[in-house]
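In: sequence-free structure coming up:
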């Protein structure tokens, strides 16, 4: 059995990023298991795993990971936006809107602003 080193975890993390970019979220999740176990406090690892859960339609797991990220970084606009997308995909539109609005307030990117629907009168 090979000894796992911090360098191994970095390589696994980078490979997981590549797998996610190539639309292989399940492959990314497999690589991230040992990285999260070794570094549970690393927000970047948790965020990547949350994205992989989302892309593999594991919405409950994605929601939990995005919540972990937001507990550590309440001002992470991307995590708010991604949690909003997760909740929206789960049919929880009111909860999603809250996170979209937080994302837009933290970072007025056009995609965040559009999702927040600030201009909609019916909201």
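Out: Yep, it's here. Just so you know, these numbers come straight off a predicted model, no measurement behind them. Numbering: from 1, shown residues only.
In: rest of the way, CA atoms for contacts and neighbours
Out: Fine.
In: Test my guess that residue 86 contacts residue 52.
Out: No: in this structure, residue 86 is not within contact of residue 52 by Cα atoms under 8 Å, at 11.6 Å.
In: and here's the other structure:
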């Protein structure tokens, strides 16, 4: 029995299909299907018209995260969190971006706050994962320091 593979091409935006709502919906769909480059091609012009649109900026941060453009994602997410400290998605995403850069101590407060605010299992799991990695690194450093003393 052979499995059939169905390729789904990115959504097409036709001339005249304008507006931020359309750009948001299409970019969201593209990102959900893992097409960040194409999403950015829609988001950038829309954000030129409306640079303060939080929804479009959140999608741009998500696209940067998918493309592993972590510096750009961090900049966007820090700005979003500064503007709205209650934005749970932006807090968690900022923590994840910092975690992916191995900046665990910086990531932990953002992840903790998102977990407390949302009571979401995935957010809580991220906190435990980062806490565990920090503890492991501390143990490794202590083990390494102890072995230096023995020489």
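Out: Yes, it's here. Worth saying up front: this structure is predicted, and the values here are computed from it rather than measured.
In: quick one on the thing from earlier: between residue 86 and residue 52 of structure 1, which contacts overlap?
Out: Taking Cα atoms under 8 Å, 6 or more residues apart in numbering as the criterion, residue 86 of structure 1 and residue 52 both touch residue 62.
In: Return the distance of the counterpart of residue 73 of structure 2 in structure 1 relative to residue 32 of structure 1.
Out: For residue 73 of structure 2, the aligned residue in structure 1 is residue 62 (criterion: TM-score structural alignment). Residue 62 of structure 1 is 14 Å from residue 32 of structure 1, where distance means Cα to Cα, to the nearest Å.
In: Return every residue with contacts to both of these two.
Out: residue 49.
In: tell me which element residue 118 of structure 1 is part of?
Out: Of the helices and strands defined by DSSP states H and E, none includes residue 118 of structure 1.
In: any idea how far residue 86 of structure 1 is from the residue lying closest to it once chain neighbours are set aside?
Out: Once flanking residues are discounted, residue 118 of structure 1 sits nearest to residue 101: 7.8 Å by Cα to Cα, 6 or more residues apart in numbering. Using Cα to Cα, we find residue 101 of structure 1 at a distance of 14 Å from residue 86 of structure 1.
In: Give me the more crowded residue out of these two.
Out: residue 86 (27 against 23; other Cα atoms under 10 Å).
In: Can you find the partner of residue 97 of structure 1 in structure 2?
Out: In structure 2, residue 97 of structure 1 lands on residue 108 (TM-score structural alignment).
In: Against structure 1, what's the mean shift for the host helix or strand of its match, could you check?
Out: Assessed by DSSP H and E, residue 108 of structure 2 sits inside helix 104-118. When structure 1 is superposed, helix 104-118 of structure 2 averages 0.9 Å from its matched positions, counting by mean Cα distance after the TM-score superposition for structure 1.
In: Check which helices and strands that helix sits against.
Out: helix 88-100, helix 121-150 (3 or more Cα pairs under 8 Å, 6 or more residues apart in numbering; DSSP states H and E).
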